[in-house]
Structures are given as C-alpha cells and as structure tokens.
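Chemist: okay, predicted coordinates and the sequence, questions at the end:
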Amino acid sequence: MIIIKKCGNYRAKFGDGPIWHEGYGLIWLDIAAKKIVTYNPDTEQESVYDAFGWIKSIVPAADGQFIGIYKDGLYYLNFKKGIKMPFAKPEGLNDIHYLNDGKCGPDGQIWVGLSDGFFKRFKESPYTALSHYPFESSKLFSIDAGGNISVKLENITFSNGLDWNRKTNNFYHIDSSKHLIFQYQLKENGDIHFEKIVYSFEMDEGFPDGMAIDADGNLWVALYKGGAIAARLKKPTRIVCICPKKMEVIQEIELPLSHVTSCTIGGENLDTLFVTTAYEPLPEDKVKREPLAGYLLAIPIEQRGVANYQFITNEDKAKIR
C-alpha cells in the first residue's frame, strides 16, 4: 500500500523544482506565482518567499548560498533576505527560448537547458496536441564559477529532468518533446558522448518531466500530462522508476490527481520521495475534486537517495550574505 502525505499548507498553481537541502529540508517552487517554498518534514515548519522573477530551478552552493535559474538567466540568490544579483546569461534567451531545469553536476558546474515555448503552445492546442513537433532549436549549457558558459548539447526541444549516476558519472537527460531519456558518458575533460536511449515513453503516458536518481542508479521520473493530452487520454498520473541497465520500469506510483511535475528524494534517511504537483491547468470545478493538486507530497520508498552536488561559487563575485 502506498502512503501519500500532504506536506504543509501552501497550494501551488504550478509546483516544480524540488530539492532536498540539509538546512531547510525541502525547497520547492511555485513557478506560476513566482514563489520559493521551504518545508521541514521533522518540524512541519513551512515558509514562503518571493522569488523576484520567473524562477524555474534552484541550485544549492557549497557556501550555503543558492543560484536561482530564471527564465532570463542565472542569479545569485538569498531568498531569506530578498537579494538577487545577476550571475550569468546564456545567449539566445527570449520570450520563446528560456532556461528551464538545472542542477549542479559532478564537475562542480551548473547544467541547465533551454526550452522552446512554441512547443508548449503546439501541445496545448487541441489541433496539434497529438502531432509530432518538428523543431529542435534549444541547447544544454554548463556554467562554471566564473560565469563561463559552454554548450553541452544541441538539437534539443524541451530540456528537462537531468541527473548523474554517482558511481559511474553517466549523465541522464530528458527531452520532453521526444518522450525519451538519454544516457551519455561524461568524460574527464567535461565533454559528453551519447551512449543510448534509456527509455522511450508512449505519448499517452504524458511528458517525462522532472527526474531524480537513487543510490542504485535508478531514475524516478514524473510524467506530466498537459491539459490537451489529459483531456483526451485516460492513463493515470504516475511517477515511474526506471532501471537504466534493464531499460525498463521497475516500479510505478499512481497518484490521485491530474498533474504531477517533478520529484526528488530526501528526508533524514534519504528514503522519502517528495513530489510537486499543479492545479493551474485544471478548470475550477475539477480543482475542488482534486484535494491534493498543487501540494507538495511525500511518499516513503524502499530505495535510498543521494546527496545533491553543490555549486562552488566565486567568492569574489558572490557577496550577498
């Protein structure tokens, strides 16, 4: 029997980007309302902060600070004090191509991808929701402590859910538009080389979105169904656990709501799956029928998670304590 616990009282229009942090507990985002939410599962203390912009991801730094990944660039961030300072801005950002999911990798750099806003419009139209999107104009970047930017991947449409195997350094990346999870080999010089497609999802399962990795190298993936897809296709909302070696689903968790967005593994023993959800795409009458939609959820699992990699900031440039 799966136990699902609602965490805190904050209900997000579009929850996303959860991370486990030893100091705060869970840090997650309401990207629609531009808020940062913290939740301590031991004390059940919850706090909500202004993100001061359209935040998409948040990355912890080794010195206790954070890097906020916003649609229009990366910023040094102290959300408790309300301080936000520019850090780095990849080329080509605009209203259509914007930054999305990002994490720190084993190289100590931030990896973040671009997303194509036209893809979202294409998939939310009832006329094209089930059609193939033909464009691949986004990229995946890495950014070091000095703000230097390198291109890691091109020919992406909607970059999402990235993580690394802590034992092998294999890099996993989702392009939601293709419904695929890719595995790459991370070289010592920082280059990555394609190895294989780990898993291919059917369109009616939803778009693979936020992703976490456990200590065994299994991938936990949230399957998000946009409004047009959800209206036509009736497969349940799920989190799936995929074994990259077997290239198959080894566990799945069905959730009693329409929209799941991302997940991370945390808790004192790193044995709790924390899941972000959304109610924004739902009509008002359906929001009332989905009491868990928009909340942070906690689900005990048998597997153990791994600690986040932490970004090493340039102390000369990051004086925002």
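Modeler: Received it, and whenever you're ready, just let me know what you need. Residues are numbered from 1 along each chain as shown.

Chemist: C-alpha from now on. contacts and neighbour counts both.
Modeler: Will do.

Chemist: from the chain's centre, how far out does the host helix or strand of Val48 sit?
Modeler: Val48 belongs to strand 45-50 when assigned by DSSP states H and E. For strand 45-50, the separation from the chain centroid amounts to 19 Å (computed by Cα atoms, centre = their mean, to the nearest Å).

Chemist: and if you look at stretch 8-17?
Modeler: The answer for stretch 8-17 is 14 Å, by Cα atoms, centre = their mean.

Chemist: pretty sure Asn269 sits against Arg304.
Modeler: Yes - here Asn269 reaches Arg304: they are 7.4 Å apart, a contact under Cα atoms under 8 Å.

Chemist: neighbour count: those two, which is higher?
Modeler: Counted by other Cα atoms under 10 Å, Asn269 and Arg304 do not tie: Arg304 has more neighbours, with 17 against 10.

Chemist: now for the closest residue to the more buried one other than its chain neighbours: which residues touch it?
Modeler: Nearest residue to Arg304, sequence neighbours excluded (Cα to Cα, 6 or more residues apart in numbering): Asp271, at 4.9 Å. Residues counted as contacts of Asp271 (Cα atoms under 8 Å, 6 or more residues apart in numbering) are Ile265, Pro300, Ile301, Glu302, Gln303, Arg304, Gly305.

Chemist: ok, structure two:
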Amino acid sequence: MVSAEQVTDPIAFHAEGAVWSNAWGGLKWVDMMRGDVLTLGADGSVDRMPTGSTVAAMVRPRVDGGFVVVTEREFTLWDADGRREWAGEPLWEASAGIRFNEGGCDPEGRLLCGSMSYEQTPGAGTVWRFDAERTAERVFGDVTISNGLGFTGDDSRMYYVDSRTRRIDVFDYVDGVLLDRRPFVHVEEGAGDPDGLWVDAEDGVWVALYGGSAVHHYDASGTLTDVVELPVSKITSCTFGGPDLSTLYITTSREGLADDEQPLAGSVFAAPAGVRGTVVRPFAG
C-alpha cells in the first residue's frame, strides 16, 4: 500500500481528466461540471480557465501547440494562450440529456471521447472519434458511463472502461481499427467503480476507483500489484507526471458529498509510482 499526499487545496467540485504534458509545462485537469480547465503552476498555484460550457469533459495537447477541450456536446480547439480558435457544432440536441465524459488520443492523433446520459441510462452512451480534419464519427455505442482509455506503448492494444460493467476491457488495435473487445480485469464488488485510467511503460494499468478511496495498479497480466490509498472516497482519474513521469497525479471529487464531509475531496493528490508512465498522445489537429 502507498499513501498519496495532497498537492492542491480542495478547489474543484468534480476534478477529472488529469494529464501531464511538457508542451504546456506540467499538469492540467478539468473541473468537469463547472466547465473549467485547471492548470497547476510551478509554485503550486492553480489557474482556472472557463470554457464557456457547463461541462469540460477532458483536455489534451495539440501537436502544433495549444490544446483541445471536449465540452458538453462539442469538440473545441484552443491556442497556447487559452484563446478559443474553433468550436464544432453540437453532436446531438441538448434535449437528449447526454454529455461527453472522458477519453484520450489514439496513435494516429485522433481524439476518442465517450459520452453518457445525465441519468446514467444503460446503453445510452457512445464513443466518438474526432480527427485532424475536424470531423467526428461514432466508433461504438451501447455504453453507460464511458470512461478512461489508454494505449499500450507499442500501440497494439487499447484499455477501456465503461464504469457500469465494473471492468477494464482491452481491444486489439490494428491499422487504426479497434478489434476484439474483451475483459482484461474485473474490479471486485465493494472496491469502487473503475473510472479514469493511465497506462505505464510496462503496459500496466492504473485505474481510479470512484467510491473506493484508491487507485489500483494491474500489471500487464491483469494481476493487482499496487494500491494507492487516498483520504477521500471519490477518486476520478490519474496520470503520470514529473521530470521522469514516475509520479502519479490523482484527481478527486466531492460530487454528492455534504459540505462538512471529506474536507479534502476535490483536491489533487500525488504518489510515487515506482514505474514510469507513458507520454500523453497529442491531438493531431
């Protein structure tokens, strides 16, 4: 067991989508239901950038600078100074009660992001793909809470979480196509729901457990090898950062908590991982 240490104050309501990139100088994440992108400064301060949307689902660097933000129903592009350059049309009507939730980039630099129903309706979610030509297409559907995804270092496989299945699944990735989805790990009842994930340099998976007060590390064979404990229950995402990508940064939420419950919820935490993580894949557009 490893204990995580607090890095920020509990400044977020529902912190999610942690990602480290040297292109923007360190750690970014989202305060999802407030529609903001947060950046950790070298002095420990946090900058908050509103996106203009009620939801900021995820953020990733762009190959030529700046970043892409997935909002409630759109893909948006921003320059390095935080000015919005472009916003796509909403991909569905607001009345559908669907929002984007979490994702990542594939080896070709296309952005994959899944959706979910606000009511968590079974099977209402879809995984979408957004490419450098600024077009979006459906990849697969019938998901409930589409969550973390990440590729192995050799680009041959993709790990994926639909939280309601209580599984981490794995796909083969061949010529840009996802094939043969199958279970990789079943998370035991009572351990929390699998949420965001990151892949390490040895093809192990580190997965945040919402309601479980922990991050689990499963090695490439699917064996649970490490547990990072946290002093709050709702763990939402994790990523590797620091000079050698060996520090695990972890986001947490205070969604559904009373004001006097878990006073550290909404903070970012960090823990030594003992292994290097994979570098974030940037968006090609």
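Modeler: Great, that's in hand. The model shown is predicted, which means the values in this text are computed figures rather than measured ones.

Chemist: now which residue in structure 2 aligns to the residue nearest to Arg304 of structure 1?
Modeler: Counting by TM-score structural alignment, Asp271 of structure 1 lines up with Ser246 in structure 2.

Chemist: pull the contacting residues for the one in structure 1 that sits across from Gly192 of structure 2 in the alignment.
Modeler: Applying TM-score structural alignment, one finds that Gly192 of structure 2 aligns to Gly206 in structure 1. Residues in contact with Gly206 of structure 1 (Cα under 8 Å, 6+ apart) are Leu223, Tyr224, Lys225, Gly226, Ile229, Ala230.

Chemist: compare these with structure 2 and list the overlap.
Modeler: Using both residues aligned by TM-score structural alignment, their matches' Cα atoms under 8 Å, structure 2 keeps these contacts from the contacts of Gly206 of structure 1: Leu223, Tyr224, Lys225.

Chemist: are any of these buried, and which?
Modeler: Those of these that meet the buried threshold are Leu223, Tyr224, Lys225, by 16 or more other Cα atoms under 10 Å.

Chemist: want to try JSON lines for the residues you listed, with secondary structure and distance to Glu124 of structure 1 as columns?
Modeler: Shown next, in JSON lines, are those (DSSP: H, G, I helix; E, B strand; the rest coil; distance: Cα to Cα, whole Å):
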{"residue": "Leu223", "secondary structure": "strand", "distance to Glu124 of structure 1": "16"}
{"residue": "Tyr224", "secondary structure": "strand", "distance to Glu124 of structure 1": "13"}
{"residue": "Lys225", "secondary structure": "coil", "distance to Glu124 of structure 1": "10"}
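
Chemist: tell me which element the equivalent of Ile299 of structure 1 over in structure 2 falls in.
Modeler: Here Ile299 of structure 1 is matched to Ala271 in structure 2, going by TM-score structural alignment. Assigned by DSSP H and E, Ala271 of structure 2 falls within strand 268-272.

Chemist: what residues does that strand touch?
Modeler: Contacts of strand 268-272 of structure 2 (Cα under 8 Å, 6+ apart): 2-10, 15, 228, 246-252.

Chemist: ok, now with 6 Å
Modeler: Ala4, Glu5, Gln6, Val7, Thr8, Thr247, Leu248, Tyr249, Ile250, Thr251 (Cα atoms under 6 Å, 6 or more residues apart in numbering).

Chemist: redo these as CSV? Include neighbour count.
Modeler: Formatted as CSV, those follow (neighbours: other Cα atoms under 10 Å):
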residue, neighbour count
Ala4, 20
Glu5, 16
Gln6, 17
Val7, 17
Thr8, 18
Thr247, 19
Leu248, 25
Tyr249, 25
Ile250, 33
Thr251, 29
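
Chemist: name the residues that touch stretch 82-97 of structure 2?
Modeler: Arg73, Glu74, Phe75, Thr76, Leu77, Trp78, Ser117, Tyr118.

Chemist: any idea which of the residues you listed is the one closest to Val174 of structure 2?
Modeler: Of all the contacts of stretch 82-97 of structure 2, Phe75 has the smallest distance to Val174 of structure 2: 25.4 Å, by Cα to Cα.

Chemist: the closest one and Asn101 of structure 2: what is the separation?
Modeler: Going from Phe75 of structure 2 to Asn101 of structure 2 by Cα to Cα, to the nearest Å gives 12 Å.

Chemist: try Thr135 of structure 2
Modeler: Taking Cα to Cα, one finds Thr135 of structure 2 at 19 Å from Asn101 of structure 2.

Chemist: how about His216 of structure 2?
Modeler: 21 Å.

Chemist: rewinding a little: average offset between the strand holding Ala271 of structure 2 and structure 1?
Modeler: Taken over the aligned residues, the distance from strand 268-272 of structure 2 to structure 1 averages 0.9 Å (mean Cα distance after the TM-score superposition for structure 1).

Chemist: all helices for the stretch 151-300 of structure 1, in order.
Modeler: 227-232, 284-289 (DSSP state H, counting those that start in this stretch).

Chemist: can you tell me how far Met49 of structure 2 sits from Val30 of structure 2?
Modeler: 9 Å.

Chemist: comparing those two, which residue is more hemmed in?
Modeler: Shown here are Met49 of structure 2 and Val30; by other Cα under 10 Å, Val30 has more neighbours (29 against 15).

Chemist: isn't the more buried one up against His14?
Modeler: No - Val30 of structure 2 is not in contact with His14 according to Cα atoms under 6 Å; the separation is 7.9 Å.

Chemist: so which helix or strand takes in Asp16 of structure 1?
Modeler: strand 15-21.

Chemist: for that strand, packing partners?
Modeler: strand 25-30, strand 260-266, strand 272-277 (3 or more Cα pairs under 6 Å, 6 or more residues apart in numbering; DSSP states H and E).

Chemist: can you check what angle separates the longest one from strand 25-30?
Modeler: Strand 260-266 of structure 1 and strand 25-30 are oriented at 170 degrees to each other (axes from the mean of the first three to the mean of the last three Cα atoms, to 10 degrees).

Chemist: contacts for strand 260-266 of structure 1 next, please.
Modeler: 16, 19-20, 210, 212, 222, 224, 272-277, 305.
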